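In: The amino acid sequence is not available; the structure is as follows:
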C-alpha cells in the first residue's frame, strides 16, 4: 500500500510526507543524524525497505550481506507492527559521530511494544548511517 504523500509525515514534523522525509527516501542525504533517524522511522511506516538497508552501517548487528533475506525480515517487522509515533528526547551532534535518544511508539497485534533507544550514528564518506542502538528503561 502506498503512503499518501500529502498526509502528515510520520516523523512528526507537522510537514507533509512529500515535503519532509520523502525527499530523503528519494535520494537526498540527511544532513544530520536526527534527520536520518526521523527518515528511517518514516521508512518503517511507509515500508521503504531499501532506504532502511541503505542507511544501515555494515557493523550494525542487523546488517546482512544476504539482502533478500534481510528484506524479508524487514518486511515481516513492518507488516506485523504499527509504528505510530516518534519523539526525539536528546541529540548529541558531532562531525563524524552523533547520538539520538528517542522514544518510538509501536503496537504489535494490539499490544504496546514501544521503547526508548539511544542510537549511534556515524558519518561515512559524507553520509550518516545508523550504527547501533541501546535500549533504555522508560
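Out: Yep, it's here. This is a predicted model, so every value here is computed, not measured. Numbers count the residues shown, from 1 in each chain.

In: rest of the way, CA atoms for contacts and neighbours
Out: Fine.

In: Tell me how many other residues crowd residue 19.
Out: 13 (other CA atoms under 10 Å).

In: got it, and residue 102?
Out: 22.

In: Give me the spatial nearest neighbour of it, chain neighbours excluded.
Out: The shortest distance from residue 102 to any non-neighbouring residue, by CA to CA, 6 or more residues apart in numbering, is to residue 88 (4.4 Å).

In: what helix or strand is the one you found on?
Out: strand 82-92 (DSSP states H and E).

In: Use this one as the comparison:
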C-alpha cells in the first residue's frame, strides 16, 4: 500500500503521520511511554519500516536476531502483504522500567482476517522503550 506523510497516522491518533509516529520513526524524538512505542511500532509495520521495528525490539525478544538482512526481509514481507486496518488500546499498565499494553490489531491478509489481541511487555533500556514479548489473548 502506498503511504503518504500527509495521510492520517496508522496508530489512530487522527494526526497526520508526519506530525505523529514519523517523528519516532526518524528518531527525531523517542516514545516517552510504552504506549507511544506500541502505537509507533504498529505504524512502522503499516508503513513498512523494518529498521524501526528492529531498533525497538529488545534483545530478549524471541524474534531478535543478529541476522538483520533476513529479519528485515521477513518484516517487510509481512508488512507489504498485510492491511493494517485499526489499532485499539484495551489496557495500559505504566511503570518506569516495565510496562504492559493490551491491544487489538485489526489486520487483513488477502481476504483473510488475521486480527488478534495481545498483551505486550516493554522494558526501558538506557532511556529507550523496547518491545520484549507478548501473549495472545482470546
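Out: That came in fine, so what should we check first? All of these numbers come straight from a predicted model, not from anything done at the bench.

In: hang on, the earlier thing: any idea how far the strand holding residue 88 of structure 1 is from the chain center?
Out: Relative to its parent chain, strand 82-92 of structure 1 has a centroid offset of 10 Å by CA atoms, centre = their mean, to the nearest Å.

In: Over to stretch 131-138 of structure 1?
Out: 14 Å.

In: How much space separates the closest residue to residue 68 of structure 2 other than its chain neighbours from residue 132 of structure 2?
Out: Computed as CA to CA, 6+ apart, the closest residue to residue 68 of structure 2 that is not its neighbour in sequence is residue 54, at 8.0 Å. Residue 54 of structure 2 sits 12 Å away from residue 132 of structure 2, going by CA to CA, to the nearest Å.

In: tally of neighbours for the residue nearest to residue 68 of structure 2?
Out: Around residue 54 of structure 2 there are 21 residues (other CA under 10 Å).

In: ok, it - contacts?
Out: Each residue near residue 54 of structure 2 by CA atoms under 8 Å, 6 or more residues apart in numbering is listed here: 64, 68, 72.

In: Give me the buried positions along the following helix or strand past the strand holding residue 88 of structure 1.
Out: Using DSSP H and E, the next helix or strand after strand 82-92 of structure 1 towards the C-terminus is strand 97-108. Buried residues in strand 97-108 of structure 1, counted by 16 or more other CA atoms under 10 Å: 97-106.

In: Superpose on structure 2 and give me the mean offset of strand 97-108 of structure 1.
Out: Strand 97-108 of structure 1, aligned to structure 2 and superposed, deviates on average by 0.3 Å (mean CA distance after the TM-score superposition for structure 1).

In: about what we covered before: is it true that the residue nearest to residue 68 of structure 2 lies in a helix?
Out: Yes - assessed with DSSP: H, G, I helix; E, B strand; the rest coil, residue 54 of structure 2 lies in a helix.

In: what about the closest residue to residue 137 of structure 1 other than its chain neighbours, which helix or strand?
Out: Spatial nearest neighbour of residue 137 of structure 1, excluding adjacent residues (CA to CA, 6+ apart): residue 116 at 6.9 Å. Assigned by DSSP H and E, residue 116 of structure 1 belongs to strand 115-124.

In: Enumerate every residue touching the residue sitting furthest away from the middle of structure 1.
Out: Distance from the centre of structure 1 peaks at residue 110, with 21.6 Å (CA atoms, centre = their mean). Under the criterion of CA under 8 Å, 6+ apart, the contact list for residue 110 of structure 1 is empty.
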